[in-house]
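J.: Here is my input, please return the structure:
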Amino acid sequence: MTFNGLKYQNHQLAVPLVWDDPSDSRTIEIFARVVTAQGGEDLPYLVFLQGGPGYEASRPSLKPTQPSWFAVALQRYQVVMLDQRGTGRSTPVGNELLSLPVEEAAEYCSHLRADAIVRDCEAVREHLGATKWSVLGQSFGGFTLLHYLSKFAGSLHRAYFTGGLSAVGHHCDDIYTLTHEKMATRSEEFYRLFPGDRDRMAKASE
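T.: Alright, predicted model coming up:
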């Protein structure tokens, strides 16, 4: 499909719910939309890993430009907008999952993590016939990209981070301790402006 000078190609792949377990026959659908500017059919691929987790990829356009980096990216790449497993037009997490027993729902959700998303990316890359591609990771997508680099660096030409880059040389406990202290400080600043909300928040957390 062509719209406003852009070519859109939709791809739907069936992949294992549980990678590397041949005894588990469950599958899910993965959806990816490739967007190409006019004359850009020979450009390399850039796959976008959305933040969240739990959000599908945005539906891109140039009028208006959405997302903000999209127009520049199209000058250098064919852009792959991937709906990560469990979101969007990939097999979504919905009411059916919520109706399952807690243990079954938790087991299913355990297969929606970054490691599985990376394997899905590899399946899409191979489906598109790309030897390598570049990845743009936003927030949670950046953490997913870190896993990608640790497992399949040979599949990546370039890795772009816009948030989601782990601290180097610090334990996660140190990071969350500082985060808690910062949140406590900011919360007190908020309550000084809106003192009535302190009781509301206390009741909401009971």
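J.: hey, let's count contacts and neighbours off CA atoms from now on
T.: OK.
J.: quick one: residue 147 is in a helix?
T.: Yes - under DSSP: H, G, I helix; E, B strand; the rest coil, residue 147 falls within a helix.
J.: any idea how far the most centrally placed residue in the chain is from residue 21?
T.: The centre of the chain sits closest to residue 50, judged by Cα atoms, centre = their mean, with a distance of 3.3 Å. According to Cα to Cα, to the nearest Å, residue 50 and residue 21 sit 27 Å apart.
J.: Before we compare anything, build this one as well:
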Amino acid sequence: MRTTEHYFTVPLDHFSSAEDPGAETITVFAREYVSAEHTETAAKQLPWLVYLQGGPGGRGNRFMSLGGWSKAAAKDFRILMLDQRGTGLSSPADRNTLPLRGGAEAQARYLEHFRADSIVADAELIRRALGSEPWTIYGQSYGGFIALTYLSFAPEGLREVLITGGLAPLEGTAERVYRETFKRVAARNAEYFGWYPEDRETVDRIVRHLRTIEEFLPGGERLTVERFQMVGSFLGGNTRVDGLHNLLEDAFVDTPRGPRLSDTFLEQVRPHVSRATNPLYALMHESIYAQGPATDWAAWRVLREFPEFSPDAPQILLTGEMIYPWYFDQDNALRPLKEVAELLAAKMDWKPLYDPAQLAANIVPAAAAVYTNDIYVERGLSLATAAAVRNLQAWETADFHHDGIADDGEAIFGRLLGMVRSVRN
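T.: Next up, the predicted model:
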């Protein structure tokens, strides 16, 4: 493959100050990937496909080579991989850089411009800068949420839309989402421990151990019961779920002080319980469901309805993607941002992310894979959204989980592209 790096200057606020030449700007980075099968001259004639990464707060994928969905896409497209604003090589937003804005209130106001509506406005500015006709977008997970915002407010920039595991609810509260999510995650726990009953015993042993003996992650942070529960992120995978068993199998080692959690285990746990690489995920996660009223730590409040997920439960369940206030007490990467997170959780006037009337009249061909057992984007809510978007075809499958494109991305991409092309033709 060949790659080209692009840096774009975009307004921080596309909506209030876009015409002001003195308005603040930020940088958005994108990397172009082209298959070496195309000559440089031929590649310039290929249409663009923009990949919208999951998240929020995840930088664009870094490919070592083209494979899976990217190999399939590169046959017919130039792929543009965005580092969505605040991530990767775009102007960063984290505990080190945000204090440059000033105090917590100024930092929170800054982050209000880091949601899907601003990402779409970035993409449209970039499309025009590249001289592209309406282009194809492919949204995975949160990228699918962004795709729906794109269809709502800038459909003129789109040729066709592909979505995997990312049909967001168009209305309703964050609490509604998390009630369904907790149910799905509970069912997935039961399924997993049915496969690996010995892991139920290991999890219980780790919890008992952490309640009585302090263990510390590499870097010095304490591993608490509630942080350990975060390894439930494995449960969202189709084949990745088995990685949880591999993680747990060598949890303990005998020492002169008695059984302790092994260095191998603690090192493997660390990336699953830290937001050091994607702090925006914790800061902005609930806001992706916010249209109007404050989210007010919705997952934390809904947790009380599901006591089996409490870290004090007699036999705990592992959690999924939920964000809780204590993250900002226990994670060194988040601790300086606690007040900012509180302000964002209390914000009462979030702008709409979708235009239901526009989506009901949509003319852009779109196709979406809905995973029946997805623990992150609930299928019932996804199918309701699919029914509300004109010209969107939904393909429901139980063959994959949320990370389906990591398992058979080439086939999934090909199927979705065929669906939108059948409409176009």
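J.: what's the TM-score here?
T.: The TM-score (TM-score structural alignment, normalised by the length of the first structure) is 0.83; 198 aligned residues with a Cα RMSD of 2.8 Å.
J.: before we move on, the earlier item: residue in the second structure paired with the residue nearest to the centre of the first structure?
T.: Matched to the second structure by TM-score structural alignment, residue 50 of the first structure sits across from residue 53.
J.: contacting residues for that match?
T.: With contact taken as Cα atoms under 8 Å, 6 or more residues apart in numbering, residue 53 of the second structure is in contact with 59-61, 82, 84, 139-143.
J.: Go again with 7 Å.
T.: Going by Cα atoms under 7 Å, 6 or more residues apart in numbering, residue 53 of the second structure touches 60, 139-140, 142-143.
J.: Excluding chain neighbours, what is closest to it?
T.: Of all residues not flanking residue 53 of the second structure in the chain, residue 143 sits nearest, at 5.1 Å (Cα to Cα, 6 or more residues apart in numbering).
J.: Which helix runs longest in the first structure?
T.: Secondary structure of the first structure per DSSP state H: the longest helix is helix 172-193.
J.: you'd agree the residue nearest to residue 53 of the second structure is up against residue 52?
T.: Yes - at 4.5 Å, residue 143 of the second structure and residue 52 qualify as touching, with contact defined as Cα atoms under 7 Å.
J.: Looking at those two, which is more packed in?
T.: More neighbours surround residue 52 than the other of residue 143 of the second structure and residue 52, with 30 against 27 (other Cα atoms under 10 Å).
J.: burial of the equivalent of residue 133 of the first structure over in the second structure, as a residue count?
T.: Residue correspondence to the second structure (TM-score structural alignment): residue 133 of the first structure is matched to residue 135. For residue 135 of the second structure, the neighbour count with other Cα under 10 Å is 18.
J.: Also residue 168 of the second structure?
T.: Residue 168 of the second structure sits with 28 neighbouring residues when counted by other Cα under 10 Å.
J.: do the same with residue 393 of the second structure
T.: Neighbour count for residue 393 of the second structure, taken as other Cα under 10 Å: 19.
J.: Same question for residue 126 of the second structure.
T.: By other Cα under 10 Å, 20 other residues sit near residue 126 of the second structure.
J.: would it count as being in a helix?
T.: Yes - using three-state DSSP, the assignment for residue 126 of the second structure is a helix.
J.: three-state assignment of the closest residue to it other than its chain neighbours?
T.: Excluding the flanking residues, the one nearest residue 126 of the second structure by Cα to Cα, 6+ apart is residue 8, at 7.0 Å. Under three-state DSSP, residue 8 of the second structure falls in the strand class.
J.: Show me what residue 8 of the second structure aligns to in the first structure.
T.: Pairing criterion TM-score structural alignment: the partner of residue 8 of the second structure within the first structure is identified as residue 13.
J.: What ranges does the stretch 301-425 of the second structure have for its strands?
T.: Applying DSSP state E, counting those that start in this stretch to the stretch 301-425 of the second structure gives strands spanning 366-371, 392-397.
J.: Quickly compare the ones you listed and say which is most buried.
T.: strand 366-371 (a mean of 28; mean count of other Cα atoms under 10 Å).
J.: quick check: that one aligns to which part of the first structure?
T.: With TM-score structural alignment as the criterion, strand 366-371 of the second structure doesn't align anywhere.
J.: Can you check what angle separates that strand from strand 392-397?
T.: Interaxial angle, strand 366-371 of the second structure versus strand 392-397 (axes from the mean of the first three to the mean of the last three Cα atoms, to 10 degrees): 20 degrees.
J.: Could you list every helix and strand that strand 366-371 of the second structure packs against?
T.: Judged by 3 or more Cα pairs under 7 Å, 6 or more residues apart in numbering; DSSP states H and E, strand 366-371 of the second structure is in contact with strand 158-164, helix 379-388, strand 392-397, helix 404-424.
J.: Kindly reformat the ones you listed as a markdown table containing distance to residue 25 of the second structure.
T.: Converted to a markdown table, those look like this (distance: least, Cα to Cα, whole Å):
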| stretch | distance to residue 25 of the second structure |
| --- | --- |
| strand 158-164 | 25 |
| helix 379-388 | 34 |
| strand 392-397 | 35 |
| helix 404-424 | 34 |
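J.: most tightly surrounded among those?
T.: It is strand 158-164: most buried of these by mean count of other Cα under 10 Å, with a mean of 25.
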